[in-house]
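Participant: here is my input; please provide its structure:
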Amino acid sequence: MNRMRWRNVKTQFKEQKMGIVALIVLGIFIIAAVFAFLAPHDPNKIVVTERLLPPSAAHWFGTDDNGRDYFARALYGGRVSLSVGFFAMIVAVVVGTTVGAVSGYFGGAMDNILMRFVDVLMSIPSFFLMLILNAYLKPGISTIVIIIGLLSWMSIARIVRAETLSVKEREYVLYARVSGQSNFKIITKHIVPSILPTIIVSATINIASAILMESSLSFLGLGIQQPNSSWGSMLNNAQGYIGDAPYMALFPGIFILVTVLSFNFLGDVFRVAFEPKVNRR
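Facilitator: Below you'll find the model as predicted:
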């Protein structure tokens, strides 16, 4: 069954050309972020005499209000934004999968307690809670990753729980119980691998959401702090120079838009490929 699902993914990529485009775009962004150190300019070097220069051969994306090369800052900003999205996704997936699998597998009182806890957290506006927590904690990438990760796992938990309720009634899981395998082994060896496609779909969408959250926090000045940059903090810095240097908002804005759309396209490809009813059409 799993092999068939992954064959469906290949088929879906062949049918959905935007999925291939999304993979290529994300591949380019990831490679650019990894090799950002090869940029010809120091992203934090201030050159007062080169303030707000438009894009040129010397500075491909121009310079900012401190004369720093905008192309280099965009590369390092992409590294930060993608890293936050990826690691926050890992935190959310680990927590959400653990809570959802435990809740669905054991059921009963534990299921009720965990799901009511999830309902309470989902009823709280997560973004405003994020603003409050970020204001009291030490600013930094690790803080943002933890905050976003711990406030975005609830939807994953509900999805994993629903899948676990179905999987735990299958023959191989019932056999594992009868054979005396521990609950931990059954969950990790049988249930989680069976619902892995669903987790992957949730993960791709979660990365996009995490990048948007980080960008929003940084845009409000509560995320990545100077001299470091992210695409969101670059947008924040560009607010006062929209008229004089519109490129300062254009480049990071386009990068955020394209990245989020690409992850959403990937999520759609995986969702359609892993959905049996769609595959039968």
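Participant: when you work out contacts or count neighbours from here on, use the C-alpha atoms and nothing else.
Facilitator: Will do.
Participant: does K185 lie in a helix or a strand, and which?
Facilitator: Using DSSP states H and E, K185 sits in helix 183-186.
Participant: what comes into contact with whatever helix or strand comes next after that helix?
Facilitator: Downstream of helix 183-186, the next assigned helix or strand under DSSP H and E is helix 192-194. By C-alpha atoms under 8 Å, 6 or more residues apart in numbering, the residues outside helix 192-194 that reach it are N2, A101, V167.
Participant: before we go on, could you also do this sequence so I can check it against the first one:
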Amino acid sequence: MTDTVSVLLPKPDRSPGRLAMQRFRRNPVAVAGAIVLGLIVITTLVAPLVYPVSSNAIDLAAVRTPPGAGHPLGTDSTGRDVLARVLAGGQVSLMVGFLSAAIAVCIGALAGVVAGWFGGVVDAVISRTVDIMLSVPPVLVVIVVAGIIGPSVPMLVAVIAGLSWPASARIARGVVLGIKEQEFIQAARVSGSGNGFIMLRHLLPGVMPPVTVAATLLVSEAVLLESALSFLGAGVRPPQASWGNMLTEAQSLTVLSSMPWLWLPPGILIALTVLSAMAVGDGVRDAIDPRRNA
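Facilitator: Down below sits the predicted model:
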């Protein structure tokens, strides 16, 4: 009787997506990273509602004021509210990170699928391009481009995305080489499906899980790169705030030693964002690993 009932009962959903979500939820570090990253993103998005103070409002009577009732995180060297600039800077830094990562992953996934599917000369050209791009130091390229056309947010996004797509392309190419000879792909070929349909319908969905992992790691790399470049003056141009250019205050030994409110908030948020994104990426990688048990 028990066997009969067990046969009649519906089987639990064991789809790959559900199993991956279950594995991710069992990873406390990844869950904590997702919560912290989500809180940072949500807070910066609703910043005007949370703290409706202009990030560029100058108050020369309150220059480098310590944290207090009027200014919860103090003011900077021109009297601007640090909390308002941290929130506004988060919008810029996170936009650069997420947008450049999304563009890079889209370009890389498409290039990797094309290289893996067509092979031959196409694969050789794309693979050699990837090798060359991976050997280019992104910081130097951004500094040169910023010197030619001037630093700006669109320039940062374009250059970071343009230099970051080869990693996703290499991952996508490897996945396509592993699945292009499988039966469902051969069946699509026999049925008369064109190359474009096969790549979009069968190959791209197959490469998205591992490429998603690369995307989460690219976000952390892009935020770090934007912060470093803005600190050097080749990124986001003042008075527009970003976490990177807020750290330029820390170039002064006086600020470092006696005015930590000017550099600690953006520094802590950069560290939390990068660590959280990397924790999420590691969790997603472990969750979609087919060698793991349910």
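Participant: superposing both, give me the TM-score.
Facilitator: Structural agreement between the two chains, given as a TM-score (TM-score structural alignment, normalised by the length of structure 1), stands at 0.95; 279 aligned residues with a C-alpha RMSD of 1.5 Å.
Participant: center of structure 2, which residue is that?
Facilitator: When C-alpha atoms, centre = their mean is applied to structure 2, the residue found nearest the centroid is V219 (1.5 Å).
Participant: so who does it touch?
Facilitator: For V219 of structure 2, the residues meeting the contact criterion (C-alpha under 8 Å, 6+ apart) are G97, F98, S100, A101, V274, A277.
Participant: same check on L217 of structure 1?
Facilitator: Taking C-alpha under 8 Å, 6+ apart as the contact definition, L217 of structure 1 lies against L131, G223, G232.
Participant: and it, what pairs with it in structure 2?
Facilitator: The pairwise alignment with structure 2 assigns L217 of structure 1 to L229, based on TM-score structural alignment.
Participant: could you look up the SS state of that match?
Facilitator: Under the three-state scheme (DSSP: H, G, I helix; E, B strand; the rest coil), the conformation of L229 of structure 2 reads as helix.
Participant: other residues contacting stretch 237-244 of structure 2?
Facilitator: 55-56, 85-86, 88-93, 151-152, 226-231, 236, 245, 266-267, 270.
Participant: actually stretch 256-273 of structure 2, sorry about that
Facilitator: Contact with stretch 256-273 of structure 2 is made by 36-37, 40, 64, 66-67, 73-76, 82, 86, 220, 223-224, 227, 243-244, 246-247, 249-250, 255, as judged by C-alpha under 8 Å, 6+ apart.
Participant: give the aligned range of it in structure 1.
Facilitator: Counting by TM-score structural alignment, stretch 256-273 of structure 2 pairs with residues 242-259 of structure 1.
Participant: in that stretch, what's buried?
Facilitator: A245, Y247, M248, A249, F251, P252, G253, I256, V258, T259 (16 or more other C-alpha atoms under 10 Å).
Participant: which of the contacts of L217 of structure 1 are buried?
Facilitator: With neighbours counted by 16+ other C-alpha under 10 Å, those contain buried members at G223, G232.
Participant: which residue numbers in structure 2 does the helix holding K185 of structure 1 align to?
Facilitator: Per TM-score structural alignment, the counterpart of helix 183-186 of structure 1 in structure 2 is residues 195-198.
Participant: same question for stretch 115-126 of structure 1.
Facilitator: Mapped onto structure 2 with TM-score structural alignment as the criterion, stretch 115-126 of structure 1 occupies residues 127-138.
Participant: please apply the same query to stretch 72-84 of structure 1.
Facilitator: Under TM-score structural alignment, the match for stretch 72-84 of structure 1 is residues 84-96.
Participant: now, among the contacts of helix 192-194 of structure 1, which is nearest to M122 of structure 1?
Facilitator: Of all those, A101 has the smallest distance to M122 of structure 1: 18.1 Å, by C-alpha to C-alpha.
Participant: quick one: map that closest one onto structure 2.
Facilitator: Using TM-score structural alignment, A101 of structure 1 pairs with V113 in structure 2.
Participant: and the gap between that match and V122 of structure 2?
Facilitator: According to C-alpha to C-alpha, to the nearest Å, V113 of structure 2 stands 11 Å off from V122 of structure 2.
Participant: now the helix or strand A84 of structure 2 falls within on structure 1. Mean distance?
Facilitator: In this structure, A84 of structure 2 is located in helix 82-118 according to DSSP H and E. Helix 82-118 of structure 2 differs from its equivalent in structure 1 by a mean of 0.6 Å after superposition (mean C-alpha distance after the TM-score superposition for structure 1).
Participant: flag every buried residue along that helix.
Facilitator: Across helix 82-118 of structure 2, burial judged by 16+ other C-alpha under 10 Å covers 82-117.
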